[in-house]
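Visitor: Quick one, fold the following:
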Amino acid sequence: MGWQPTRQGDRTLQQQIVTWITERIERGDWVAGTKLPTQRQLALQFGVNRSTVQQALEELKAIGILESTIGSGIYVANSSWQALIKQRQPNWQTYIDTSLHKPNYHTIQLINEYEQRDDFIRLGTGELAPNLLPTTEMEASLKELSLEPRALGYSSPQGSKQLREAICRYVQKRGIQALPENVCIVSGALQALQLIAVGLLEQGSIVFQEKTSYLNSVHPFQSVGMQMIAINRDQQLAQSLAHKKRKRQAVFYAVPTLNNPTGRVWTTEEKRQVYEACKQSRIPIIEDDVYHELLFNEDSPSIKSMDDSGQVLYIGSVSKTLSPGLRIGWLIGPTTVIERLADIKMQTDYGSSAISQEIVLHWLQTGKYERHIEGLRHELQQRATFVEKLLNDNLRDIASWEQPKGGFYIWLKFHAPIVDKAFFIKLLQFNVLINPGYIYDAQDTQHIRLSYAYATREQLQYGVEMLCQVAKLSEKKAD
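Guide: Reported below is the predicted structural model:
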């Protein structure tokens, strides 16, 4: 017991005493229940003031290594080992709380959790049902593929040149003229948004969007310091954009064809209005066009097809049409932008799966993709008709909706403001999982995004019946 702290060096006397006592407990010299010498004895041994010893002991008690018994003294705590382990480990919660990326809303975390359970009816999910995925055809196409050695290696920064050429030919049907150097293969549309956020925009940039927006349910821009601003597409759009943008960087995010979550489709005039308004203030447009192939009737042109100045960044994907598991999408834009984003993509994931790119290329080149889309549209239209009948039978008196024009969703609006967290949780008790409107617009307490793309017909019928039951109960409580 001849150790004493030194007054030389950077560490205080108190810190040295705390370390010395901790080391004795770690070595097993002082086991749980050991009574420490009195503060006076320790002060004499260490050659310090009693107040210094007292502060050191209080610090050790605060973290759970020591404990005191009134009238008896200070002891090594029974839980001292757990406290020591906690002290040695990094405080991961602090790291998590101060990290750059924002956590999902709790409701979305619950949705992600319950979507993995087979006993829940997924009434809001943005995914095709397993029986709508071309599993048999996909297996057959794998046998037809002849892979070169490169297909088993890393992809090039912008992705397979053959696939980019095939995409250029494919998007010509949308009126989009592009060269392979204008295309970057991405791991789905969300990665395209993430690349744009970190690769093109400075912190504090503005992302204009409609009030009800998919972007409110994910955080690719919010997590890197962008300001989200809801904007009305009215006659004053050009003036509103110019006024709010001022001298800051800005982009306009749009899902003009089968909007997620509302399912709405802009007219050609509405698309041109947004394009011209953004052009006046030199605001780039991000056109998220991943649903357009699922329109039940003829489509209007894409915004990108109107683009004569490289102002529109166009996003496409096979996740909503062929397979989300392939993780293949594309971003079309000016060469300088594409090269920049491809460079960042290589820094983050070293390229999308080369094998997945070969599969998508095969489906585009052989016509399998378009034949699959045609059959998929027919099946989705039948499902939409079936769900509309269910809604008419069960919810006509308490809710309204527009006839779906394609895609996955019906934007169901209850007459009363009943869609809150309690409503969501109540449906979970019936094993029904919904996407409430407030995850797309925090102030929305009337809508849910109702998907007809995933659940079976039997599940859809049960889900809508439970939805009706919970909604009517919620209306009564509100009254």
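Visitor: contacts and neighbour counts: CA atoms only from here.
Guide: Fine.
Visitor: Buried residues of the longest helix out of those in the chain, list them for me.
Guide: Counting by DSSP state H, the longest helix found in the chain is helix 368-394. Within helix 368-394, the residues that count as buried by 16 or more other Cα atoms under 10 Å are 369, 372, 376-377, 380-381, 383-384, 387-388, 390-391, 394.
Visitor: how about this one, so we can line them up?
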Amino acid sequence: MSWKPNRSLSISLSKQIADWISQQILTRQWPVGTKLPPQRQLAITLGVNRSTVQEAIDELKAAGILSSKVGSSTYVSNDSWNMLTKQKQPNWQHYIDASIHKPNYQTIQLINHMEQDESIIRLSTGELSPSLLPAEEIQASLQQLPLDGKEIGYSSPQGSLKLRKVLVQYLENKGISTTPDNICIVSGGLQALQLIALGLLETGAVVFQDEFSYLNSVHPFQSFGIQLQGVNSINSNESIMTKRRGKRQNIFYSIPTLHNPTGAIWSLEERQSFYDTCTSMNMPIIEDDVYADLSFHPPPPSLKSIDTDGQVLYIGSVSKTLSPGLRIGWIVAPTPVIKRLADIKMQMDYGSSAFSQEIVSYWLSTGLYEEHVTQLKRELQRRAELMNRQLDKQFSNIATWSSSKGGFYIWLAFTHPIVTTDFFLKLLKQKVLINPGYIYQGKDATHIRLSYAYATDSEMLKGLHILYQEAIQEIQKNF
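Guide: As a prediction, this is how the structure comes out:
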């Protein structure tokens, strides 16, 4: 035995001996049942007092790694190797539980998992069917991109200048006047919200939102100690918001065009009233406008287009129109805000995909995007009408809804509170996946966000039939 404890180390001699014995067991030098040398012999061999060896052995006995038998001999315990292996691994669950970012609700985790199952009828999913994505056209356009080394390297903190210049014209067509310096390219709308949470809001800040909100199904704000407060944005009461925000930092998250999940579109009067209320309170506004290009009829002007005071942070994206896989969106905001968010983005991912930015720039500047969106809206409207007709046939006696005005969704409200976790799981057992209302408002038990953007016609009709049968059973059983 050549090893001896090192007296120059800050670690105690007994601790070094305990670690050395553990290492002999881990490396199988001392298998299960091995009888250790007598303590006196170990002490002499290791050049320490017997009491030091005794202390090390007592520590390992307490941990269950060593045990004594009749005659006071010490042996390697039966389960010592497994115990030591576990001790050598970090307690990852402790790390996970103590981390800052909150886990998603179990229902949402299950939705995200089951969406990968091709046998599932995705009756509520928030993305386009692969058949509606212009895959062949995007592939063909790659041949037209004049790429060089600089263009496919890291982009500037705010994103590709070429794309930002193209977006200036694109936004001008929406009535939004801006400059490339006031645009930051992000990896989709969700990252825009994360950057705002990290870069602009303090712990304890309040984000006002609609009662039913997409924000409740993700955690871009909650994970950083920011509070969500549901109010009626259309009839927002200034006194109520003033009371609830107190002296804390605050901002209002809004989706005026094709709201997620309800699909609502605010009128021009509602937009102006909302903007005026927030302006009078000096409350900044986040305008999430990612669905606006999919309105079946021209929507009223965006909040950003009537913003004269830099009050509105405007978010756009091609994830709902061109391709979610490109991961390209943008924020339009006052210069100091853009500089701040761009700095944080560079710290997080060093910029969105250069290839994706080149593709989006090409599609927006050549008219390909507008042509694609026109065709896409035509197909989405056909699907929406099909879903609406089926709802009329089967659900008119047990639910209410409004015909879709664009985007992906119909917000179905049952006449009885049947949309529970059990109801969600019963549908899932029959291979029908829904987005229940309670992921958008925790106490809701009556709504489902239906989507006509993903399932095929036959899948949609089959899924709605199964949904109807389950709903009828629940109503008859409980009401």
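Visitor: Overlay them and tell me the TM-score.
Guide: Here the TM-score for the pair of chains, by TM-score structural alignment, normalised by the length of structure 1, is 0.91; 476 aligned residues with a Cα RMSD of 2.8 Å.
Visitor: before we move on, back to that, would you format the buried residues of helix 368-394 of structure 1 as TSV with distance to Ile111 of structure 1 included?
Guide: Listed next are the buried residues of helix 368-394 of structure 1 as TSV, based on distance: Cα to Cα, whole Å:
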residue	distance to Ile111 of structure 1
Tyr369	30
His372	29
Leu376	25
Arg377	26
Leu380	23
Gln381	25
Arg383	22
Ala384	22
Val387	21
Glu388	24
Leu390	23
Leu391	23
Asn394	24
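Visitor: Can you tell me which of those comes closest to Lys477 of structure 1?
Guide: Checking these against Lys477 of structure 1 by Cα to Cα gives Asn394 as the nearest, at 19.2 Å.
Visitor: What sits closest to the closest one if chain neighbours are left out?
Guide: Cys468 (6.2 Å; Cα to Cα, 6 or more residues apart in numbering).
Visitor: Touching, the one you found and Leu395? I think so.
Guide: Yes - here Cys468 of structure 1 reaches Leu395: they are 6.1 Å apart, a contact under Cα atoms under 8 Å.
Visitor: Could you report the separation of Gly442 of structure 2 from Ser160 of structure 2?
Guide: 40 Å (Cα to Cα, to the nearest Å).
Visitor: Which of those two has more residues huddled nearby?
Guide: The residue with more neighbours, out of Gly442 of structure 2 and Ser160 and counting by other Cα atoms under 10 Å, is Ser160; that gives 24 against 12.
Visitor: Pull the number of nearby residues for the closest residue in space to the more buried one that isn't next to it in sequence.
Guide: Nearest residue to Ser160 of structure 2, sequence neighbours excluded (Cα to Cα, 6+ apart): Gln357, at 6.7 Å. Gln357 of structure 2 has 27 neighbouring residues, counting by other Cα under 10 Å.
Visitor: which SS state does Gln357 of structure 2 fall under?
Guide: helix (DSSP: H, G, I helix; E, B strand; the rest coil).
Visitor: Quick one: map it onto structure 1.
Guide: Alignment note (TM-score structural alignment): Gln357 of structure 2 maps to Gln357 of structure 1.
Visitor: before we move on, back to that, which residues touch the residue nearest to Ser160 of structure 2?
Guide: By Cα atoms under 8 Å, 6 or more residues apart in numbering, Gln357 of structure 2 lies in contact with Ser160, Leu163, Ile328.
Visitor: what about Glu137 of structure 1, distance to Thr366 of structure 1?
Guide: 12 Å.
Visitor: Same check on Pro284 of structure 1?
Guide: Separation of Pro284 of structure 1 from Thr366 of structure 1 (Cα to Cα): 35 Å.
Visitor: With neighbour numbers in mind, choose between those two.
Guide: Pro284 (18 against 11).
Visitor: pretty sure Phe424 of structure 2 is in contact with Pro436, am I right?
Guide: Yes - counting by Cα under 8 Å, Phe424 of structure 2 touches Pro436, with 7.1 Å between them.
Visitor: and Ala254 of structure 1, how many neighbours?
Guide: So Ala254 of structure 1, with other Cα under 10 Å, has 22 neighbours.
Visitor: List the contacts of it.
Guide: Contacts of Ala254 of structure 1 (Cα under 8 Å, 6+ apart): Gln209, Glu210, Ile285, Ile286, Glu287, Asp288.
Visitor: rerun that using 7 Å as the cut-off
Guide: Gln209, Ile286, Glu287, Asp288 (Cα atoms under 7 Å, 6 or more residues apart in numbering).
Visitor: helix, strand or coil for the second one?
Guide: Translated: Ile286 of structure 1. From three-state DSSP, the assignment for Ile286 of structure 1 is strand.
Visitor: Once you drop chain neighbours, what's closest to the aligned residue in structure 1 for Ser213 of structure 2?
Guide: Here Ser213 of structure 2 is matched to Ser213 in structure 1, going by TM-score structural alignment. Spatial nearest neighbour of Ser213 of structure 1, chain neighbours left out: Tyr440 (5.2 Å); criterion: Cα to Cα, 6+ apart.
Visitor: Gln109 of structure 1 versus the one you found, what's the distance?
Guide: Using Cα to Cα, Tyr440 of structure 1 is found at 14 Å from Gln109 of structure 1.
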